[in-house]
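Novice: this is a predicted model, with the sequence first.
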Amino acid sequence: MAVVDSANSCDVEELAGHPGSSQSTELLMLGALGVVYGDIGTSPIYALREALHASSGGNVADRTDILGVLSLIIWSLTITVTVKYIMFVLRADNRGEGGVLSLMALARGSFPKRSALMLGIGIVGASLFFGDAVITPAISVLSAVEGMNVVTPAFQPYVVPLTLVVLAILFAIQRFGTGGVGLVFGPVTAVWFLAIGLSGLNHIIADPEILWAISPYYIVAFLIHSPDVASITIGAVFLAVTGGEALYADLGHFGRKPMVLAWLSIVFPCLLLNYAGQGAFILANGGVVGHPFFEMNGGWTLIPMVVLATAATVIASQAVISGAFSLTRQAVQLNMLPRLQILHTSEKQPGQIYMPRVNLLLALAVVILVVGFGESSKLASAYGISVTGNMLVTTVLLYVVMTRIWKWKLSVAVPLTVLFALIDIVFFASNIVKVFEGGWASLVVAFTIVLGMWTWVRGSRYLFDKTRRNEIPLDVLAGNLLKKKPQLVSGTAVFLTSDPLSAPTALMHSLKHYKVLHEQNVILSVVTAPQPVVPDSERVKMETVNELFMRVTLTFGYMEQPNIPRALAICRKQGWKFDIMTTSFFLSRRSLKASPNSGMPVWQDRLFIGLARSAADATEYFQIPTGRVVEIGTQVVV
């Protein structure tokens, strides 16, 4: 089952092939350009502009501000993305997969005594990613459409309406999957990076002195010159590295080598050229900070750049939306959210999915942000908090992996973690002060997700413990039924349960009401492994209880879509002649009722019940033929 935190995980295997395939590294690099780097690649549209507005307190910046802010951007990209993510985080793969929940699964498995703590950190990281997934489409598309104001100020009244139209089309086409549009993601983004690189290079040639910004001396000079606005400016500078967290999330789709090569050979150089070119352009125009990204493209190049920017931002938004689908599916598999409807949009690529409910909620949230804020400058305040928080969570989990899985010495792991954490904390602190300027938006999204995940995890455990106390041990029931057999009917009955040691509720109610038992009864449980994919050789575990009963455990990776009939077919190799046409699947459908004596507060009790009612049908989720399913309803007071 596909999932990711993170960050942006649109699957383009139809474009470039899986990392393990024979597809060329060049094609994988092209695919990575369109999916992995689309978000960070559109940051030049607004990052330097917002940082200079913050440092200057107006629309005119002096030389110290320009060189200092530019130096901050250069070194932020170098340390946070190139060193932290490219050199270290990408090595922390969970059997080839990445993302904050993959990292959480690794850390949790290596730290069983702190399993709950690792789960909590993972929930926070995933929730912050959803905040990013809501704000990215809003600020990216809005900032690109605002480029038309440079063409003619008369376009101002149409910016928000046109942005809403673009976003509506974007969310509407999600149901068709990313396979088709993925074919143009890479080439369009490649053209985008070359265009912004050449655009910046033209102005660097006109004023080569801007390259002095490479020296960190100008960072120190800026901080001394403008200590009163340093914090706000650093928060705006962080906009230049937003999207960097996407590298790790899409690790499983492209592999480390193509992503590293794409960053070092194309993305990083072109970003540096464009930021430096913007700085040179502003210096050449007396420090006036307007909309430098578009303004430095004069004449005939302006309108094509606006069109290209809009296309690039749509691609960046597509990537993060697909990432939200994948992350949600992973959270469902890890039992951090209730089952949600998952539609597969490709017969060949299982990673390409569409989740209608998630898509609708994202669309509504993005529309509200665009209408509510109206300008990308106002949205910029809301952007950084969720991404900085996500990066800080990654640093914490990375330290656990370094010390407990890689077995690195503390003398190596601690200095690296301190360096990364210090930068993350500085960025987070600089952004958190913007809570009342718009930062509350991402916090509201993250808090809502945290509350939902926490309630689901807590409620599920409470419900499991309560029902287990009222259930009969399976071994006891199986022994009694063997001694005194009820009326037996031909065929096989499969009872789905989350607790294979206890008699399933559906079995007990079937005996109570029908007074019959099938000749062969299978107590089936489905578990999720802390790894992305489980090989068929480890898929099925069978255990004979007695001649009437058998336990079967099916194990799926958190990146896999559970398919019970297909998995049970493997049982033939282990001696069970499974035949779907003579098998009935019994499912227990619980009707939950709130109780004032619940182990949770009343409001959380009702929220858990609401989440449970929103869960997708188990028959569809586990891909069981509807004609072979018998559902038995029960009422449970929680």
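Specialist: Now that the structure is in, tell me what you want to look at. Since the structure is predicted, the reported quantities are computational estimates derived from the model, not experimental observations.

Novice: please make it C-alpha for all contacts and neighbour counts, starting now.
Specialist: Fine.

Novice: just the helices in the stretch 251-400 of the chain please.
Specialist: 251-254, 256-262, 268-284, 292-295, 302-333, 356-373, 376-404 (DSSP state H, counting those that start in this stretch).

Novice: same question, the stretch 401-550 of the chain
Specialist: 410-432, 440-469, 474-483, 505-514.

Novice: tell me the angle the last one makes with helix 474-483.
Specialist: Angle, helix 505-514 to helix 474-483, by axes from the mean of the first three to the mean of the last three C-alpha atoms, to 10 degrees: 30 degrees.

Novice: show residues contacting helix 505-514.
Specialist: E471, F495, V516, L517, F586, L587, S588, E631, I632 (C-alpha atoms under 8 Å, 6 or more residues apart in numbering).

Novice: let's have these in CSV, adding neighbour count and distance to V367.
Specialist: Shown next, in CSV, are the contacts of helix 505-514 (neighbours: other C-alpha atoms under 10 Å; distance: C-alpha to C-alpha, whole Å):
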residue, neighbour count, distance to V367
E471, 15, 48
F495, 23, 44
V516, 14, 56
L517, 21, 55
F586, 22, 43
L587, 21, 39
S588, 19, 39
E631, 13, 40
I632, 15, 41
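
Novice: filter these down to just the ones in strands.
Specialist: F495, V516, L517, F586, L587, S588, E631, I632 (DSSP state E).

Novice: could you list every residue that touches the first one?
Specialist: This points to F495. So F495 contacts P504, A506, L507, N521, V522, I523, L524, F585, F586, L587 (C-alpha under 8 Å, 6+ apart).

Novice: circling back: nearest to V540, out of the helices of the stretch 401-550 of the chain?
Specialist: helix 474-483 (19.6 Å; C-alpha to C-alpha).

Novice: tell me which residues of the closest one are tucked away?
Specialist: For helix 474-483, burial by neighbour count (16 or more other C-alpha atoms under 10 Å) applies to L474, A478, G479.

Novice: pasting the second one now:
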Amino acid sequence: MHSSPSPNGSEPDSPRRIALTALGALGVVYGDIGTSPLYALRECFHGPHAIDASAANVLGVLSLFFWALIIVISMKYLAFVMRADNRGEGGMLALMALVMHRTPGGNPGRNRQVLVWMALFGAGLIYGDGVITPAVSVLSATEGLNVATHVFEPYVVPLTLVILIGLFLVQSRGTAGIGKIFGPVMLLWFGTIATLGMRSILAYPDVLRAVWPGYAVEFFLHNGVHGFLLLAVVILVITGGEALYADMGHFGRKPIRLAWFAVALPALLLNYFGQGALLLRDPTAENPFYQLAPPPLLYPLVALATLAASIASQALISGAFSLTRQAIQLGYSPRMEVVHTSEAEEGQIYLPGLNRAMLVGVVVLVLTFRSSSALAAAYGMATTAAMSITTVLSYVVARERWKMSRAVVLPMTAVFLAIDLSFLGANVVKVPDGGWFPLTLGLIIFTLMTTWKRGRELLAQRMRAAALSIEALLESFGEHPPTRVPGTAIFMTGNSEIAPTALLHNLKHNKVLHEQTVLLTIQTLDVPHVPASERVEVESLELGLKRVYARYGFMDDPSVPDILKRMREAGLQFNLMGTSFFLGRETLIVTKKPGMAQWREAIFVWMSHNARSATAFFRIPPNRVVEMGTQVEL
């Protein structure tokens, strides 16, 4: 589906490869923002917060559209935020990992924690966006049938549900096959909307005056509060900005920038200005996007729009999968089943549990709101809040990682944040009409993420308090040598300094120690990938014990077969059939002990029960696993 940057982190320099990668980026990255013309301008003049389609208002709105695309997308995301990459990877959690990585002169710990919480809430909001976007995009595309005839009106919602259910059902097959058509289809889409827009502009070229920012200023002066509140609709033009950043690791900066400035931006501007020219000629036009098309082309345009909307949805669904894998690796989510759908592309993954949850959310949204205009009220809230958080975190990275002068970076980010907060403030009025949905979903996911992280920390503290250090264990062997038995035992432990509970239980109940005993600790670093040659480190202890560190990035998938291979390369010899894996299984008990509220402890216990087993997640041969249970009071 896409090409990755070269392994050393540099982006491919071949013009042909950059062009092909840009075509892939066009299909994946720009699907969301590319389908905004379906509903953005229509909502300004015919939505719940509509204004009169007077010439001054049309030019003012188009001026706002133009400068939103230039300042927010072109300048903020493509020129500034995309510099904040974590070894080539972008996105909210990659940005959080950069902020978590303390540097000299960084903020105090409390401020750092607030920034992490902001990033986690932003990640939760992105899930909300991922549920709303498929619903609003496909609904707005199928509503084009109503432009031809109202006969299809009763079938719009059922048809939308069929398309969306089909879209989620094919996720298990992966995007490798259908991904090949994403770029060409979106290129056809952008070419089509650009042509339709140009045709309308040529009939009324006076619309191009809207590039002058004075029309946007006059719009606010004339419409006052109502004009400000219309920003809640203008935000629809730039939804998908976060996708540019999140998919940077898949494509690299150059192809994403090329696809934007060469294809997506010109096509979007031509189409928006073409719709504006139509409204200047006919202020009563209710669906200016579809009314740009000659009648014979309406049905083909609906079909192409539906396909483009499905592609836009696919990008956000895939983004949610990647975001969840990062959350698992960074310790903010329980283990979930991660299925790789492509042998060639590591980033193509499928999470069955998350896919089912998102499908339920999308179906409920469509059945609840039933029209793209109603759903537009829910849309935008998640985007504006996430964009504001990205600006704040990017400022911290610019100051700490890039060592940019405050005199340079503060005014620039202040302008970006002022725009973000203006959009956010305008969206606040939409909270009762649907904006509550992404906020509620974001808050729920934030609570689950922080509860899991805190619960794991609390569990580690409780285990450490009752644990025996490796040094003390080795000393006890000197006084009371254990009976040695042939074979290899691998004990998995989250803390390499203390003896695993499973090892102590094995010594207590079986009273034996294997000839080769390995203490395996799997660590996730705050970088996207760890080179295969640097993943495994072996340290020899007394009495033949080995301490093994397996290090992975938050975009890598830890795998015991991979670790065993690296262990052999490091000199450890063992026969898999003579190797046993000992795992600890904790039974968690909610208590009133200080550390976490009881309701959060109950949530943590529930999440632990539903987490995927370590055996399945780390791909340990199940017939070689021995589990040792213990009770832990939280």
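Specialist: The structure has been received and is ready for your questions. Please read these numbers as outputs of a predicted model, since none were measured by experiment.

Novice: let me see the TM-score of these two.
Specialist: TM-score for the superposed pair, counting by TM-score structural alignment, normalised by the length of the second structure: 0.96. Supporting figures: 626 aligned residues with a C-alpha RMSD of 1.9 Å.

Novice: rewinding a little: possible to save the ones in strands among the contacts of helix 505-514 of the first structure as CSV with distance to H18 of the first structure?
Specialist: Listed next are these as CSV, based on distance: C-alpha to C-alpha, whole Å:
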residue, distance to H18 of the first structure
F495, 36
V516, 50
L517, 47
F586, 37
L587, 36
S588, 39
E631, 39
I632, 42
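
Novice: out of those residues, flag the one nearest to S595 of the first structure.
Specialist: S588 (20.7 Å).

Novice: quick one: residues contacting the counterpart of that closest one in the second structure.
Specialist: With TM-score structural alignment defining the correspondence, S588 of the first structure maps onto G584 in the second structure. By C-alpha under 8 Å, 6+ apart, the contact set of G584 of the second structure is M492, P500, T501, A502, E627, M628, G629, T630.

Novice: hmm, 7 Å instead?
Specialist: Taking C-alpha atoms under 7 Å, 6 or more residues apart in numbering as the criterion, G584 of the second structure is in contact with T501, A502, E627, M628, G629.

Novice: with distance to F574 of the second structure added, can I get those residues in a markdown table?
Specialist: Converted to a markdown table, those look like this (distance: C-alpha to C-alpha, whole Å):
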| residue | distance to F574 of the second structure |
| --- | --- |
| T501 | 23 |
| A502 | 21 |
| E627 | 21 |
| M628 | 23 |
| G629 | 26 |
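
Novice: which one of these is nearest to T195 of the second structure?
Specialist: Once C-alpha to C-alpha is applied, the member of these that ends up nearest T195 of the second structure is E627, at 64.3 Å.

Novice: for T501 of the second structure, see how far away the closest residue to that closest one other than its chain neighbours is.
Specialist: Of all residues not flanking E627 of the second structure in the chain, L583 sits nearest, at 4.8 Å (C-alpha to C-alpha, 6 or more residues apart in numbering). Applying C-alpha to C-alpha, to the nearest Å, the value for L583 of the second structure to T501 of the second structure is 9 Å.

Novice: hey, what's in contact with both of these two?
Specialist: Counting by C-alpha under 7 Å, 6+ apart, no residue touches both L583 of the second structure and T501.

Novice: tally of neighbours for the equivalent of E519 of the first structure over in the second structure?
Specialist: Applying TM-score structural alignment, one finds that E519 of the first structure aligns to E515 in the second structure. E515 of the second structure: 16 surrounding residues under other C-alpha atoms under 10 Å.

Novice: okay, buried residues for stretch 182-197 of the second structure please.
Specialist: Within stretch 182-197 of the second structure, the residues that qualify as buried are 182-183, 185-187, 189-197, counting by 16+ other C-alpha under 10 Å.

Novice: what of stretch 224-232 of the first structure?
Specialist: Result for stretch 224-232 of the first structure [16+ other C-alpha under 10 Å]: buried residues S226, A230, S231, I232.

Novice: picking up where we left off before, now the match of E519 of the first structure. Nearest residue, chain neighbours left out?
Specialist: Nearest residue to E515 of the second structure, sequence neighbours excluded (C-alpha to C-alpha, 6+ apart): P486, at 5.3 Å.

Novice: to which residue of the first structure is that neighbour aligned?
Specialist: Counting by TM-score structural alignment, P486 of the second structure lines up with S490 in the first structure.

Novice: what's the distance between that match and S591 of the first structure?
Specialist: Distance from S490 of the first structure to S591 of the first structure, by C-alpha to C-alpha: 30 Å.

Novice: and L419 of the first structure, by the same measure?
Specialist: L419 of the first structure is 51 Å from S591 of the first structure, where distance means C-alpha to C-alpha.

Novice: Y395 of the second structure matches what in the first structure?
Specialist: So, by TM-score structural alignment, Y395 of the second structure is matched to Y399.

Novice: look up how far S43 of the first structure lies from the closest residue to its match other than its chain neighbours.
Specialist: Leaving out its chain neighbours, the residue that sits closest to Y399 of the first structure by C-alpha to C-alpha, 6+ apart is T417, at 6.3 Å. Counting by C-alpha to C-alpha, the gap between T417 of the first structure and S43 of the first structure amounts to 26 Å.
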